[in-house]
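[1] please find the sequence and the predicted model below.
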Amino acid sequence: MTTYKSSQDWIAGIASQGVVTIGDPRLKAPTAAVDVIGEVEALLDEMVARLRALNGAGLAAPQIGASVKAVVVEVRKTDVFPDRPEHPLTQMVNPVILRHSEELVTDWEGCFSVPGLMGLVPRHQHIQVSYLDESGNTVTNDFHGYAARVVQHEVDHLAGVEFLNRMPSMDSITTVANYLTHHRP
């Protein structure tokens, strides 16, 4: 588990991984569907490496400057979220959310592209997603709980949507340091 001495160290780690941050037009640019999985194999490998270096749960291609429909998700326990349920590495190309539960759960989210800030975001508790896996196979998968939250967050990036856009109120926005001190369960 990676531990940072301060939120400034965490932000420096994000910058060192070349993550595109809020305000950069690449985060809002349209993303293209991938026709041939071989076109993004190296990109997926790079995304997994950066996700793990940052000790995160998800990363979308636009966050590293690539305007294609690709996301990687791997939920592991971290110092910020030590109790979250784990989910194995899932690489998704051209993901489409087919169905979602009516039930919404509001919880804290952060984002590498919005470094140092967190906010309360409502998300569907369960979703069903169709995508191409890293081998080019069409997969339909169900995601629940925290994994569903991460997938929705990353798929939003493919449409130029940041978690801040999903917050019903900016009243809950806080720094990572304040989250750790005052809001973490």
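    Happy to help now that I have it.
[2] C-alpha from now on. contacts and neighbour counts both.
    OK.
[3] what is the distance between stretch 113-123 and the centre of its chain?
    10 Å (CA atoms, centre = their mean, to the nearest Å).
[4] other residues contacting it?
    Contacts of stretch 113-123 from elsewhere in the structure, counted by CA atoms under 8 Å, 6 or more residues apart in numbering, are 7-8, 10-11, 14, 19-22, 63, 104-111, 149, 152, 163-164, 166-168, 170, 172-177, 179.
[5] give me that answer again for 6 Å
    11, 20-22, 104-110, 149, 167, 172-176 (CA atoms under 6 Å, 6 or more residues apart in numbering).
[6] kindly report the same for stretch 98-108.
    Here stretch 98-108 makes contact (CA under 6 Å, 6+ apart) with 119-129.
[7] let's see 10 Å
    Residues outside stretch 98-108 that contact it (CA atoms under 10 Å, 6 or more residues apart in numbering): 118-130, 140-146, 148-149, 163, 167, 172-174, 179, 183-184.
[8] pull out the buried positions in that stretch.
    The neighbour-count check on stretch 98-108 (16 or more other CA atoms under 10 Å) flags 100, 108 as buried.
[9] stretch 29-36 too?
    Within stretch 29-36, the residues scored as buried using 16+ other CA under 10 Å are 29, 31.
[10] how long is that stretch end to end?
    Stretch 29-36 has an end-to-end distance of 21 Å (criterion: CA to CA, to the nearest Å).
[11] and for stretch 95-108?
    Start-to-end span of stretch 95-108 (CA to CA) is 23 Å.
[12] A further structure is provided below for comparison with the first:
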Amino acid sequence: MAILKIARMGHPVLARPADSVPDPTAPEIHDLIRDMVDTMIDAPGQGLAAPQVHVSLRVAVFLTPPEGDPPQRELVTLVNPSWQSVGEEQDIAWEGCLSVPGLRGLVPRYTHIRYSGTLPDGSRLDREVGGWHARVVQHELDHLDGILYPQRMDDLKDLVFESELRHRAPLQPEEREE
């Protein structure tokens, strides 16, 4: 297991669609996933996509928001994932990104989505989610298509340094870097 270097905005690996993974159960994919989880936790972040660690493959890991009683977070690992909106409703919220350090932006996202992908054991995961969970999935899967959150913003005046965010709106606890 290793902590991997995180690519920053401007690096070409972040600007192109990632390649599909032919065998999600391959040992090298399991090694990549372990290293991505270690890197995400070390950063600390809420999610991480393979292109963010200079690997152009369709792999993403993320933590779900606390759910259940008692509230618990789940680590989700997806290979070759996809998503689609359920309805047209969107909301706007502050997002950050490990590949865009020190900045936050107001980003519109669908409030309810369906996502699916292959798990590292070869089984499928299909879910319908809303709220912050839906936002995290959209953010991470955008990385697999070569999209960073500033490209989703309606107005770049809403891209601010974290140190200046206090002048705009309070940062919610779940709005950590992804």
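    Yep, it's here. Since this is a predicted model, take the numbers as computed values, not measurements.
[13] where does the TM-score land?
    The TM-score (TM-score structural alignment, normalised by the length of the second structure) is 0.85; 163 aligned residues with a CA RMSD of 1.9 Å.
[14] and S163 of the second structure, how far from R34 of the second structure?
    For S163 of the second structure, the distance to R34 of the second structure (CA to CA) stands at 32 Å.
[15] who has more neighbours, these two?
    R34 (17 against 10; other CA atoms under 10 Å).
[16] let's verify the alignment partner in the first structure of that one: helix, strand, or coil?
    Using TM-score structural alignment, the equivalent of R34 of the second structure in the first structure is D45. Here D45 of the first structure is recorded as helix under DSSP: H, G, I helix; E, B strand; the rest coil.
[17] before we move on, what about S130 of the first structure?
    Classification of S130 of the first structure by three-state DSSP places it in strand.
[18] thinking again about what came up before, please narrow the contacts of stretch 113-123 of the first structure to those residing in strands.
    Those of those mapping onto strands are 104-110, 174-175, per DSSP state E.
[19] what segments of the first structure are strands?
    Here the first structure has its strands, by DSSP E, at 58-60, 70-75, 87-100, 104-110, 117-124, 126-132, 138-144, 174-175.
[20] can you say which of those is packed in most?
    Mean neighbour counts were compared across these using mean count of other CA atoms under 10 Å; the top stretch is strand 58-60, at a mean of 28.
[21] residues in the second structure matched by that one, start to end?
    Mapping strand 58-60 of the first structure onto the second structure (TM-score structural alignment) gives residues 47-49.
[22] check stretch 163-177 of the first structure too.
    Using TM-score structural alignment, the residues of the second structure aligned to stretch 163-177 of the first structure are 149-163.
[23] just the residues contacting that stretch, thanks.
    Under the contact criterion CA under 10 Å, 6+ apart, stretch 149-163 of the second structure has outside partners 9, 92, 94-97, 99-109, 138-140, 142-143, 165, 167-168, 171.
[24] tell me, what residue is most central in the first structure?
    G58 (3.5 Å; CA atoms, centre = their mean).
[25] go ahead and confirm it touches P88.
    No: applying CA atoms under 10 Å as the test, G58 of the first structure and P88 come out as separate, 11.3 Å apart.
[26] shared neighbours, these two?
    The contact sets of G58 of the first structure and P88 overlap at 73-75, 147 (CA under 10 Å, 6+ apart).
[27] JSON lines for those, including distance to V34 of the first structure?
    JSON lines is the format used below for these (distance: CA to CA, whole Å):
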{"residue": "V73", "distance to V34 of the first structure": "18"}
{"residue": "E74", "distance to V34 of the first structure": "21"}
{"residue": "V75", "distance to V34 of the first structure": "24"}
{"residue": "A147", "distance to V34 of the first structure": "23"}
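[28] specify which member of those residues is nearest to V36 of the first structure.
    In terms of CA to CA, no member of the shared contacts of G58 and P88 of the first structure lies closer to V36 of the first structure than V73, at 20.7 Å.
[29] what residue in the second structure is paired with that closest one?
    V73 of the first structure maps onto F62 in the second structure, by TM-score structural alignment.
[30] residues in contact with that match?
    With contacts defined as CA under 10 Å, 6+ apart, the neighbours of F62 of the second structure are 36-37, 40-41, 45-49, 73-78, 133, 136-137, 140, 178.
[31] repeat that with 8 Å
    46-48, 75-77, 136-137, 140.
[32] same question for D142 of the second structure.
    148-149.
[33] apply 7 Å and report the result again.
    By CA atoms under 7 Å, 6 or more residues apart in numbering, D142 of the second structure lies in contact with L148.
[34] I'd like to know how far it sits from W83 of the second structure.
    10 Å.
[35] who touches stretch 41-56 of the first structure?
    Here stretch 41-56 of the first structure has contacts from 2, 13-14, 17, 58-59, 72, using CA under 7 Å, 6+ apart.
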